[in-house]
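Enquirer: sequence plus the predicted model coming up.
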Amino acid sequence: MRIVHNPDHHRHQGRLEMFRGRLVPCHETPARVDHVLAELGRRPQGPVVLPDDAGLDALLARVHAPRYLAFLGRAWDDWVALDPANAALDAIPSVWPVRGFRADLEPDNFAARLGLYSFDAGTPLTAGSWAAARAGAACALTAARAVTGGGERQAFALTRPPGHHAGADFFGGYCFLNNAAVAAQALREAGAARVAVLDIDYHHGNGTQSLFYERADVFTASIHGDPRTEYPFYLGHADERGAGPGLGHNLNLPLPRGTGWAGWAAALDAALAALGTFGADACVVSLGVDTYAGDPISGFTLDSADYTEIGRRIAAALGGRPCVWVYEGGYAVDAVGVNVVNVLEGANAAGG
């Protein structure tokens, strides 16, 4: 398994986020990657390489809306141009175009533009957010290339900020660019006729679902906390099955807070069976380990040993088909290294 590491992830380091009605230190921190790298030093799972961004910008424009990408690329400069003192502050959205408001026109006001492209107040935009997010997307692209022409069956995009909450033209949930979608699109363009995206993060991958909801060539499946009570709330229900050509190609498996290994594993088996029925030529796994019992912002109760079995089951079900693993959530920082590497170890043992 090739590990593609984002060397620029430290450039995105938010100061504060809005969480349950108050500003708190960010849960999504550089230590999330640092702990995984440290554990890979103790238990290597394959060579660690840097991303190659050749062709990335054109691919991003096929995943995300061009005006959204343009906004992200200039957002920090626009923020600081308002007031040089803003360089010491993160930009946090505070106003949004809800139902009935217009979203077709991009406002001149920066706060309005920031709100136009976001869905929460928990995703601070910093001086290095664009550089870190773009390098993370390059990791996903490089990982996809590793399994389509680089001699690997599996690859892991080790990056932050995460990506699965980012849609075609919106950010939130700590996510700016959808790395899993970048990998899936790259796999399609490399010749995989059908690609599956399996999201095992605690939080529903609302961005990934929205990107592929009307497509028949990409099957999306997600195991997550019930959106009636769990963030990001407004997508992820079991009756969301896709639309148009994509009808029947989206599977949501919401589970109640407190679900442990037995219930979660049964949902995984159901998702893997659906992927088998779809007949995917390649797979992308949004690997969140915030399903861990000790995670501070989640509600499942998996333990570290369960993650080895998760990796084993997924790789075994794929039967050697190309697979890109993409790092998503996991906020019990001291445990993320062990939990992520356990997944990779299980996957390596089963899938080579």
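Expert: Structure's in. What do you need? Treat the numbers as computed from the prediction; the structure is a model and nothing was measured. Residues are numbered from 1 along each chain as shown.
Enquirer: C-alpha only now, for contacts and for neighbours.
Expert: Will do.
Enquirer: strands of the stretch 101-250 of the chain, residue ranges please.
Expert: Applying DSSP state E, counting those that start in this stretch to the stretch 101-250 of the chain gives strands spanning 154-158, 195-199, 218-225, 250-255.
Enquirer: and for the second one, what's in contact with it?
Expert: Pointing back at strand 195-199 there. 180, 184, 187-188, 205, 217-223, 271, 275, 280-288 (C-alpha atoms under 8 Å, 6 or more residues apart in numbering).
Enquirer: show the buried residues in the residues you listed.
Expert: 180, 184, 187-188, 205, 217-223, 271, 275, 280-288 (16 or more other C-alpha atoms under 10 Å).
Enquirer: show me what contacts T308?
Expert: T308 neighbours (C-alpha under 8 Å, 6+ apart): 339, 342-347.
Enquirer: of the residues you listed, keep whichever come out buried.
Expert: 339, 342-347.
Enquirer: residues near E240, how many?
Expert: 16 (other C-alpha atoms under 10 Å).
Enquirer: let me redo that: P25
Expert: When neighbours are counted by other C-alpha under 10 Å, P25 registers 13.
Enquirer: residues in contact with Y331?
Expert: Counting by C-alpha under 8 Å, 6+ apart, Y331 has contacts 27-28, 32, 289-290, 295-297.
Enquirer: closest one of these to W76?
Expert: The closest of these to W76 turns out to be E28 (C-alpha to C-alpha; 19.1 Å).
Enquirer: now do the contacts for the closest residue to L125 other than its chain neighbours.
Expert: Residue nearest to L125 in three dimensions, not counting chain neighbours: A91, with 5.1 Å by C-alpha to C-alpha, 6 or more residues apart in numbering. Neighbour list for A91: 79, 124-126 [criterion: C-alpha under 8 Å, 6+ apart].
Enquirer: H64 contacts F171, doesn't it?
Expert: No. H64 is beyond contact range of F171, at 10.7 Å (criterion: C-alpha atoms under 8 Å).
Enquirer: below is an additional structure, to be compared with the one above:
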Amino acid sequence: MKAFFSPHHAGHRPSQTFRHGRIVANRDLPLRAENILAALRQDGHALLNAAPHGVAPVAAIHTPEYLDFLERAWSEWQQIPDASEDVFPYIFPVRGMDNGYPTSIVGRAGYHMHDCWAPIGEHTWSVAIDSANLAVAAAEEVLHGERAVYALCRPSGHHAFPDMGGGNCFLNNAAIATQHLRRRFGRVALIDVDVHHGNGSQGVFWRRDDVFFVSLHRDPIDYHPYFAGHAHERGEGNGLGFNLNLPLPKGAGDEAFLAALETACARIRAFQAEALVVSLGVDAHEADPTEGLKVTFDGFRRIGARLAALDLPTVLVQEGGYNMDTIARCVAGALAGFEGRESTAA
């Protein structure tokens, strides 16, 4: 399988994040992508750099003021006396306080980030653009006849809304790839198998009937992102019925996940999708520090095989996965399952 990656991803290296009331080490380490890359080499995938596709595919999903914020945020933040090294929002437009658009970078940071889990560093904007460009390059290959292409995106993207980032996400790579595929395909399905609900992706396509969004994830009633991903969320307006959430209980393993995946695949068939985008998070693995679900290595192989059975032109976009010892094997297994072979990556 062709696999796109960026050698510049390590420029985004947030050292800290905010969790459970404490400043802790950030899990989105460059080693995540480096380990996956090593496994891709071992399995013989065709590793490619992506030609630049510009900002236009990104602007097809994200608002101009949000893109302007991301590009300028770090430099403006540095003008604040004694500010943190990275941009950390700390005041948000909560219910009843969302009637204005601030000029201050402090206010803009809160307006455009929905949590404290996506600090913006000096190179975050350029690296996020690179990451989105990988998804566009993969979609471009599929538009030109490739059956399936993988994009090793870092940072991830499925928590990014048109005008908000969060959860280690800034630009919604999967949504950008989905929109790019719409250049040729009339109906595109986006399936998210990350342990966390793809709240940003849901937000992007919430009112659209040309994209079917389905997410399999740990039930958000007591898990991130808490406020989205519930089964009753079905879309709105023209998009009513084109959004499907399949929340799973804590600790659900392979069989429960694969049963939900059968439901997802049946709905994708009913939608008559012409192409598929996969948000390939592997943090549902039983050893992932997010402690949400208990999918095994073999489970990810079976997930890949089931998605391949849809027999659709497919873009696979990397999302989460935070155990440095297991992430590469999970991804390699899913791709091997998709291709109907065994992985050699340990």
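Expert: Arrived safely, thanks for sending. Since we're looking at a predicted model, the values are computed, not measured.
Enquirer: helices of the second structure, residue ranges please.
Expert: With DSSP state H, the ranges of helices along the second structure come out as 30-42, 56-59, 64-77, 105-112, 124-143, 173-181, 199-205, 254-271, 297-308, 327-339.
Enquirer: give me whichever of those is most buried.
Expert: helix 173-181 (a mean of 28; mean count of other C-alpha atoms under 10 Å).
Enquirer: quick one: that helix to chain centroid distance?
Expert: Relative to the centre of its chain, helix 173-181 of the second structure is centred 11 Å away, using C-alpha atoms, centre = their mean, to the nearest Å.
Enquirer: which residues in the first structure does that helix match up with?
Expert: Counting by TM-score structural alignment, helix 173-181 of the second structure lines up with residues 179-187 of the first structure.
Enquirer: once aligned to the second structure, how far is the matching stretch on average?
Expert: The superposed stretch 179-187 of the first structure is, by mean C-alpha distance after the TM-score superposition for the first structure, a mean 0.3 Å from where its aligned residues fall in the second structure.
Enquirer: can you tell me what sits against that stretch?
Expert: Applying C-alpha under 8 Å, 6+ apart, the contact partners of stretch 179-187 of the first structure are 59-60, 63, 136-137, 140-141, 143-145, 148, 162-164, 195-197, 208, 211, 218, 282-286, 324, 326.
Enquirer: now F170 of the first structure, nearest residue through space, not along the chain?
Expert: Nearest non-adjacent residue to F170 of the first structure, counting by C-alpha to C-alpha, 6+ apart: Y117, 4.4 Å away.
Enquirer: so what corresponds to that neighbour in the second structure?
Expert: So, by TM-score structural alignment, Y117 of the first structure is matched to H112.
Enquirer: my read: its match touches G165, true?
Expert: Yes. Using C-alpha under 8 Å, H112 of the second structure is in contact with G165, at 6.3 Å.
Enquirer: number of residues surrounding the nearest residue to R108 of the second structure once chain neighbours are set aside?
Expert: Spatial nearest neighbour of R108 of the second structure, chain neighbours left out: P102 (5.7 Å); criterion: C-alpha to C-alpha, 6+ apart. Neighbour count of P102 of the second structure, defined by other C-alpha under 10 Å: 12.
Enquirer: got it, and E189 of the first structure?
Expert: Residues near E189 of the first structure, counting by other C-alpha under 10 Å, number 11.
Enquirer: what of G46 of the first structure?
Expert: 17.
Enquirer: ok, now which ones touch F242 of the second structure?
Expert: F242 of the second structure touches 206, 208-209, 211-213, 234-235, counting by C-alpha under 8 Å, 6+ apart.
Enquirer: go again using 10 Å as the cut-off
Expert: Residues near F242 of the second structure by C-alpha atoms under 10 Å, 6 or more residues apart in numbering: 189, 202, 205-214, 233-236, 267-268, 271.
Enquirer: now L37 of the second structure
Expert: 3-5, 31, 43, 45, 47, 152, 328, 331-332.
Enquirer: including distance to F69 of the second structure, could these go into JSON lines?
Expert: Shown next, in JSON lines, are the contacts of L37 of the second structure (distance: C-alpha to C-alpha, whole Å):
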{"residue": "A3", "distance to F69 of the second structure": "30"}
{"residue": "F4", "distance to F69 of the second structure": "27"}
{"residue": "F5", "distance to F69 of the second structure": "25"}
{"residue": "L31", "distance to F69 of the second structure": "27"}
{"residue": "D43", "distance to F69 of the second structure": "39"}
{"residue": "H45", "distance to F69 of the second structure": "36"}
{"residue": "L47", "distance to F69 of the second structure": "32"}
{"residue": "L152", "distance to F69 of the second structure": "25"}
{"residue": "A328", "distance to F69 of the second structure": "33"}
{"residue": "V331", "distance to F69 of the second structure": "32"}
{"residue": "A332", "distance to F69 of the second structure": "35"}
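Enquirer: out of those residues, the closest to P247 of the second structure would be?
Expert: Looking at these and their distance to P247 of the second structure, the nearest is V331, at 21.7 Å (C-alpha to C-alpha).
Enquirer: wait, the match of Y117 of the first structure sits on F69?
Expert: Yes. Applying C-alpha atoms under 10 Å as the test, H112 of the second structure and F69 come out as touching, 7.8 Å apart.
Enquirer: need the overlap of contacts for these two.
Expert: D163.
Enquirer: coming back round to it: A317 of the first structure: which of the contacts of Y331 of the first structure is nearest?
Expert: Nearest to A317 of the first structure among the contacts of Y331 of the first structure, with distances taken as C-alpha to C-alpha, is V289, at 19.8 Å.
Enquirer: and the closest one, how far is that from N109 of the first structure?
Expert: Remark: distance between V289 of the first structure and N109 of the first structure (C-alpha to C-alpha, to the nearest Å) = 38 Å.
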